[in-house]
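# any chance you can model this:
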Amino acid sequence: MCYSQDSFVSSRATYYGSPECLGTPTGACGYKEFGSILNGGEVSGVSYKLFKDGVGCGACYQVRCKYPPHCSADGARVVVTDHGEGDHTDFILSNRAYNKLAIPGQAEILFSYGVVDIEYRRIPCQYPGYNLMFKVHEHSRYPNYLALIAIYQAGVSEITAVELWQEDCKEWRCMRRAYGAVWDLPNPPEGAINLRFQVSGSKWIELKSLIPSDWKTGATYNTAIQLD
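The predicted structure follows:
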């Protein structure tokens, strides 16, 4: 599904609670604790049509409500970290993001509604000072099982495939989308690993020796590039 950065789509939004008003560390995208603090905790779970089996993880949206005079003009700018649907909603916002829908002093009114009419549009993600990185997911087990997740993914491009180079076979091996934004592969190649990924279903970007031979669970590896 394509979204113009100029046009808004009408929908509904609600919120989920957390003690710190941040995102959830158990989101369906697999970001773990990073997903609770990403974008200052202004994150959201989205409906199936926006989640897109995990392809929509990491996408950014501008969401604003439609209850004048309570709603702010800009609303909230959120990053997708989870999948979830409420009462005909496309967004389940963190408390911090839901609070941004209101003008100062009016948030309590919006919270009392529980669900609000909104409009949203896809916008480019921005991470000033950060390149795209691949993190070795917490589920990885060296050296027999490697799972990766992309973080600080800017722009509006989507990663639709990830492959690792198997030197002894002279072929690219496809990683499986395990769930959300997590890609995995049992018995990964030995030595430093060349990785390539497909952007929005067409362009391939190759990264040589991105993952070192002694990769570690939880480590992040800088691609030195950023997406558009």
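
# from now on I want contacts and neighbour counts done on CA atoms only, so please keep to that.
OK.

# please report how far the most centrally placed residue in the chain lies from residue 82.
The centroid of the chain falls nearest to residue 58 when counting by C-alpha atoms, centre = their mean (1.8 Å). For residue 58, the distance to residue 82 equals 9 Å [C-alpha to C-alpha, to the nearest Å].

# quick one more, to check against the first:
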Amino acid sequence: MTATSLLSRRFNFFLIASILAISSKLTVANFRPSQWYSAHATFYGDETASATMGGACGYGNLFSTGYGTDTAALSTTLFNDGYACGTCFQIKCDQSPWCFTGVPYTTVTATNLCPPNWSEDSNDGGWCNPPRVHFDMAKPAFMKIAQWKAGIVPVLYRRVPCQKTGGIRFAFQGNAYWLLVYVMNVGGGGDVGQMWVQGSGTGWISMSHNWGASFQAFANLGGQTLSFKITSCTTMETIVAWNVAPANWNVGLTYEADLNFH
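Down below sits the predicted model:
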């Protein structure tokens, strides 16, 4: 590569980075907490939150992936086929004798689906039946706003930006010809609406939504350095994470970008 082409490449990189940074500031500046809405909340698992590990979003061990116990499973109406994975909510107990006084709210991340229970009435056990809006919280998160003996409490909730430490993480599954990627630790809107992968020997390849927070590409990407481009459902902001995974990448490993939504 000549010095001229190297300088040109660097200039293009910094130009794209500058445009993305400006776009990020303009877009996220418009993403403010939503208004408060009414719903109900229950809890599942115990104080250790061990029953909340895994989940429909595919985040695996929530302690090692950074989500901890401040999480919730969403009813189908909120889950949106997995596109709501990673979104953040403030939840406060509302007008119940079981509410803790002096607690304005707690913040949780959506990591799981609360499935319908059609054998129970929607107002008596089938709390997550459509079209109900419901949060089934990890017990430690529920216990921040109400006494666990309540079982179920009315709440107010609102969408808020996700504040994350570190870069976006890409957990690889599949194989060299079918790349399945779980996207974690997403800031800003917290969600992923579209995703693309680019190998060092390919152009951008559109990835299809698999389930939860996972996207897939049916392409021969083995032995190539991989970059990713993702767009948030909420903010419509798009960022490019260059050279996230080295050419000797492997499934079962997680790679972290050095950037995030804010």
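
# that older thread, now which residue in structure 2 aligns to the residue nearest to the centre of structure 1?
Aligned counterpart of residue 58 of structure 1 in structure 2: residue 86 (TM-score structural alignment).

# quick revisit: was I right about the residue nearest to the centre of structure 1 contacting residue 81?
Yes. Between residue 58 of structure 1 and residue 81 there is a contact at 6.2 Å, judged by C-alpha atoms under 8 Å.

# what about residue 55 of structure 1, how many residues nearby?
As a burial measure, residue 55 of structure 1 scores 19 neighbours (other C-alpha atoms under 10 Å).

# scratch that, residue 17 of structure 2 is what I was asking about
14.

# which elements pack onto the one helix or strand it maps to?
Assigned by DSSP states H and E, residue 17 of structure 2 belongs to helix 3-28. Counting contacts by 3 or more C-alpha pairs under 8 Å, 6 or more residues apart in numbering; DSSP states H and E, helix 3-28 of structure 2 is packed against strand 238-245.

# residues in contact with the strand it packs on: which ones?
20, 24, 225-232, 255-259, 261 (C-alpha atoms under 8 Å, 6 or more residues apart in numbering).

# can you check stretch 72-84 of structure 1 too?
Outside stretch 72-84 of structure 1, the residues that touch it by C-alpha under 8 Å, 6+ apart are 23, 27-31, 35, 38-39, 42-48, 51, 56-65, 91-92, 97-98, 100-103, 125.

# now that stretch: buried residues?
72, 75, 76, 77, 78, 79, 80, 81, 82, 83, 84 (16 or more other C-alpha atoms under 10 Å).

# what's the answer for stretch 139-150 of structure 2, then?
Result for stretch 139-150 of structure 2 [16+ other C-alpha under 10 Å]: buried residues 139, 140, 141, 142, 143, 144, 145, 146, 148.

# quick one: distance of it to the chain centre.
23 Å (C-alpha atoms, centre = their mean, to the nearest Å).

# and the end-to-end length of that stretch?
Stretch 139-150 of structure 2 stretches 12 Å from its first residue to its last (C-alpha to C-alpha).

# ok, the spatially most distant residue from the centre of structure 1 - contacts?
Relative to the centre of structure 1, and counting by C-alpha atoms, centre = their mean, the farthest-placed residue is residue 168 at 33.8 Å. Residues near residue 168 of structure 1 by C-alpha under 8 Å, 6+ apart: none.

# before we move on, what about residue 33 of structure 2?
Taking C-alpha under 8 Å, 6+ apart, we find residue 33 of structure 2 in contact with 158, 159, 160, 161.

# find the pair from these with maximum spatial separation.
158 and 161 (10.2 Å; C-alpha to C-alpha).

# compare these two (neighbour count), which wins?
More neighbours surround residue 161 than the other of residue 158 of structure 2 and residue 161, with 22 against 16 (other C-alpha under 10 Å).

# tell me which two of the contacts of strand 238-245 of structure 2 sit farthest apart.
By the measure C-alpha to C-alpha, 24 and 225 form the most distant pair in the contacts of strand 238-245 of structure 2, at 25.4 Å.

# can you report how many residues lie near residue 175 of structure 2?
16.

# wait, it sits on residue 252?
No. Using C-alpha under 8 Å, residue 175 of structure 2 is not in contact with residue 252; the gap is 9.8 Å.

# before we move on, back to that, just the buried residues of stretch 139-150 of structure 2 now: which is nearest residue 41 of structure 2?
residue 142 (7.9 Å).

# leaving out chain neighbours, which residue sits closest to the aligned partner of that closest one in structure 1?
Mapped onto structure 1 by TM-score structural alignment, residue 142 of structure 2 lines up with residue 98. Nearest residue to residue 98 of structure 1 in three dimensions, chain neighbours excluded: residue 15, at 6.4 Å (C-alpha to C-alpha, 6 or more residues apart in numbering).

# now swap in residue 158 of structure 1 and tell me
Using C-alpha to C-alpha, 6+ apart, the nearest residue to residue 158 of structure 1 is residue 200, at 4.8 Å.

# got it, and residue 237 of structure 2?
residue 231 (5.5 Å).

# that'll do, ta.
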